[in-house]
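S.K.: return atomic coordinates for the entry below.
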Amino acid sequence: MDIAGSAALVTGAASGLGAATAAALADRGARVYGLDLPKAVAEAGPRPDGITLLGADVTEEAAVREALARIEADGAPLRLAVNCAGIAPSARILGRKGPHDLELFRTVLNVNLLGTFNVMRLAAESMARHEPDDEGRRGVVVNTASVAAFEGQVGQIAYAASKAGVAGMTITAARDLARHGIRVVTIAPGIVDTPMMAGFTEEVRASLAATVTYPQRLAAPGEYARLVTMIVEHDYLNGETIRMDGALRMSAR
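M.R.: Next up is the predicted model:
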């Protein structure tokens, strides 16, 4: 499917994977609309040409519908939705202060899993309203899981559960949306050098890089973005979760 001339919706677009993806799609001629929390949008500052940041909480139906209405009003057909928004707090099921906080678990699932589903379903509704191209294609949804979906480490119970849910939705979503000409693919990154890593020391970052089989380094956000563009342009990729992890298999700690 062609990227140029289409509208693309990218969540978590103020930084990290989302920002890199928004930039890559804009470079390829897409009209990109990035969603992020209003505070993150305000702090992000001006974006490059072709990228419009909109303040919205991905867990709220009204906010996402408002963003999609803005895209519709601007005229370019929505063909691509990329879900990058997510959070990754750490807590054990039973820690020194007692059992895992139930509200924290609920919040992680709400943002990572429900937020992904909310954007996917509403973006698909918008895509389905547009005329298909000559081969019946209307759009692509790319979701973001994590290798933690398969090998969650100590303290990642909420994060692992939420990302396993994203991976688990993939084939069913692809089957549900096939009749509308919409593909669904999930990326499961390993350790990526995003702003979430900024708080770690160089020693910790080096030790994390050493756990990767090859290449023995952290992934760059731009590598995730390139995989998104490849998925969009490769029409036979559908219903699959693709690991982008340098053959990393996470240890327990």
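
S.K.: only C-alpha atoms for contact and neighbour calcs from this point on.
M.R.: Will do.

S.K.: now do the SS call for residue 206.
M.R.: helix (DSSP: H, G, I helix; E, B strand; the rest coil).

S.K.: residues in contact with it?
M.R.: residue 217 (CA atoms under 8 Å, 6 or more residues apart in numbering).

S.K.: and the strands in the stretch 151-253 of the chain?
M.R.: 182-189, 241-244 (DSSP state E, counting those that start in this stretch).

S.K.: just send those back as a markdown table, with mean neighbour count and distance to residue 12 too.
M.R.: Putting those into a markdown table (neighbours: other CA atoms under 10 Å; distance: least, CA to CA, whole Å) gives the following:
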| stretch | mean neighbour count | distance to residue 12 |
| --- | --- | --- |
| strand 182-189 | 26 | 15 |
| strand 241-244 | 19 | 19 |
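
S.K.: please generate a structure for the following sequence too, so the two can be compared:
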Amino acid sequence: MSFEGRSAIVAGGAGGLGSATVRRLAELGFGVVVVDIDEDRARALVRDVGPRAVFVAGDTIDDDVVERAVDAAGELGSLFATVAATGVVIRAGRMVEEDGTLLSKDAMRANFDLHVLGPFNLARIAAGAMGRNEPDSDGQRGVIVQTASISAFDGQATMVPYAAAKGGVASMVLPMARDLAPRGIRVNAIAPGAFGTPRLTDPQIQAMLVRDNTFPKRVGHPEEFATLVETIVRTPYLNAQVIRVDGGARLRADMTQG
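M.R.: Below you'll find the model as predicted:
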């Protein structure tokens, strides 16, 4: 399968999972649009990747940002793939703390804006552009990859807003795939466990996070996430799935438990 003449958008593209995905897609022949709010890291990545990559600053919750990204993708080739690679955990707390403090609604709202509304907005606008592509022999015109989390299924204490948002990502995959099937657009999601990104470099925290892994007993490499994105993009028969990549982890109820 050749991807020359095609383009992709990676939201959160300057992050650990996103940057590995940008590099892999560019290696496959895609022109790649990096969408991120971290301009310094995004511009450094684009310089490193070379002419196959361009940067659009902003957040996918903003229609103008997504439309600029779609336009930029169109300059690089026909838009065939989008990846929402945001995996940032917005810290919250327990529903009711020991002192009686209640969990703020703002924590829930912030998680849903970042993890659900932004990826949904990217998908809906990009799908409009993908639907204008010439179909391949399967009738395929594009593929959307979302990022859920194993927290959607094994949500731990203090993680209600994050788990709820990532559960929202997981639960919209099937109906989104059904909505877009007539246009020849597939939708899948990756549910990562603990990955060794720039936000997760502390060896003690890494060791705590992988206690529940079956095998291997390590954090994931961002390149493994990118390889799974490649597999999804390359496999037309893979649709409407949420795929865990977590070393077989099943999280305990409370991360602080021994």
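
S.K.: TM between them?
M.R.: Put the two chains on top of each other and the TM-score (TM-score structural alignment, normalised by the length of the first structure) is 0.93; 248 aligned residues with a CA RMSD of 1.5 Å.

S.K.: that older thread, wait, which of the strands of the stretch 151-253 of the first structure is closest to residue 228 of the first structure?
M.R.: strand 182-189 (8.3 Å; CA to CA).

S.K.: so which of the strands of the stretch 151-253 of the first structure is nearest residue 143 of the first structure?
M.R.: strand 182-189 (4.6 Å).

S.K.: in the second structure, what stretch matches that closest one?
M.R.: Aligned using TM-score structural alignment, strand 182-189 of the first structure spans residues 185-192 in the second structure.

S.K.: just to revisit the earlier point, can you lay out the strands of the stretch 151-253 of the first structure as TSV showing distance to residue 81 of the first structure?
M.R.: Shown next, in TSV, are the strands of the stretch 151-253 of the first structure (distance: least, CA to CA, whole Å):
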stretch	distance to residue 81 of the first structure
strand 182-189	10
strand 241-244	16
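
S.K.: out of these, which comes closest to residue 161 of the first structure?
M.R.: That would be strand 182-189 among the strands of the stretch 151-253 of the first structure, by CA to CA, at 13.4 Å.

S.K.: gap between the closest one and the chain center?
M.R.: 9 Å (CA atoms, centre = their mean, to the nearest Å).

S.K.: post-alignment, that strand versus the second structure, mean distance?
M.R.: Superposed on the second structure, strand 182-189 of the first structure shows a mean distance of 0.5 Å to its aligned residues (mean CA distance after the TM-score superposition for the first structure).

S.K.: quick one: residues in contact with that strand.
M.R.: Contacts for strand 182-189 of the first structure (CA under 8 Å, 6+ apart): 124, 127-128, 137-147, 149, 166-167, 170-171, 173-174, 177, 224, 231, 237-245.

S.K.: just the buried ones from those, in ChimeraX syntax?
M.R.: This is the ChimeraX syntax for the buried subset of the contacts of strand 182-189 of the first structure, where burial follows 16 or more other CA atoms under 10 Å:
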select :124,127,128,137,138,139,140,141,142,143,144,145,146,147,149,166,167,170,171,173,174,177,224,231,238,239,240,241,242,243,244,245
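
S.K.: from the contacts of strand 182-189 of the first structure, which land in helices?
M.R.: 124, 127-128, 149, 166-167, 170-171, 173-174, 177, 224, 231 (DSSP state H).

S.K.: which residues touch the equivalent of residue 127 of the first structure over in the second structure?
M.R.: Alignment note (TM-score structural alignment): residue 127 of the first structure maps to residue 130 of the second structure. Taking CA under 8 Å, 6+ apart, we find residue 130 of the second structure in contact with 78-80, 141-142, 185.

S.K.: the same query, at a cut-off of 10 Å, please.
M.R.: Counting by CA atoms under 10 Å, 6 or more residues apart in numbering, residue 130 of the second structure touches 70, 78-82, 123, 140-144, 183-185.

S.K.: for residue 128 of the first structure, same thing?
M.R.: Taking CA under 10 Å, 6+ apart, one finds 78-79, 122, 137-139, 177, 179-182 in contact with residue 128 of the first structure.

S.K.: ok, now with 8 Å
M.R.: 138, 180-182.

S.K.: which of the three states applies to the residue lying farthest from the centre of the second structure?
M.R.: Note on the second structure: the largest C-alpha distance from the chain mean falls to residue 99, namely 35.9 Å (CA atoms, centre = their mean). Under the three-state scheme (three-state DSSP), residue 99 of the second structure adopts coil.

S.K.: from residue 254 of the second structure, how far off is it?
M.R.: 19 Å (CA to CA, to the nearest Å).

S.K.: likewise residue 7 of the second structure?
M.R.: Applying CA to CA to residue 7 of the second structure and residue 254 of the second structure gives a distance of 42 Å.

S.K.: also residue 158 of the second structure?
M.R.: Distance from residue 158 of the second structure to residue 254 of the second structure, by CA to CA: 8 Å.

S.K.: more neighbours, the two?
M.R.: For residue 158 of the second structure versus residue 254, neighbours defined as other CA atoms under 10 Å are more numerous around residue 158 (19 against 12).

S.K.: which ones are touching the corresponding residue of the first structure for that one?
M.R.: Alignment note (TM-score structural alignment): residue 158 of the second structure maps to residue 155 of the first structure. Each residue near residue 155 of the first structure by CA under 8 Å, 6+ apart is listed here: 90-93.

S.K.: measure residue 155 of the first structure to residue 145 of the first structure for me?
M.R.: Residue 155 of the first structure is 17 Å from residue 145 of the first structure, by CA to CA.

S.K.: cool, residue 80 of the first structure as well?
M.R.: 17 Å.

S.K.: equivalent analysis for residue 224 of the first structure, please.
M.R.: Counting by CA to CA, the gap from residue 224 of the first structure to residue 145 of the first structure is 12 Å.

S.K.: how about residue 171 of the first structure?
M.R.: For residue 171 of the first structure, the distance to residue 145 of the first structure - CA to CA - is 13 Å.
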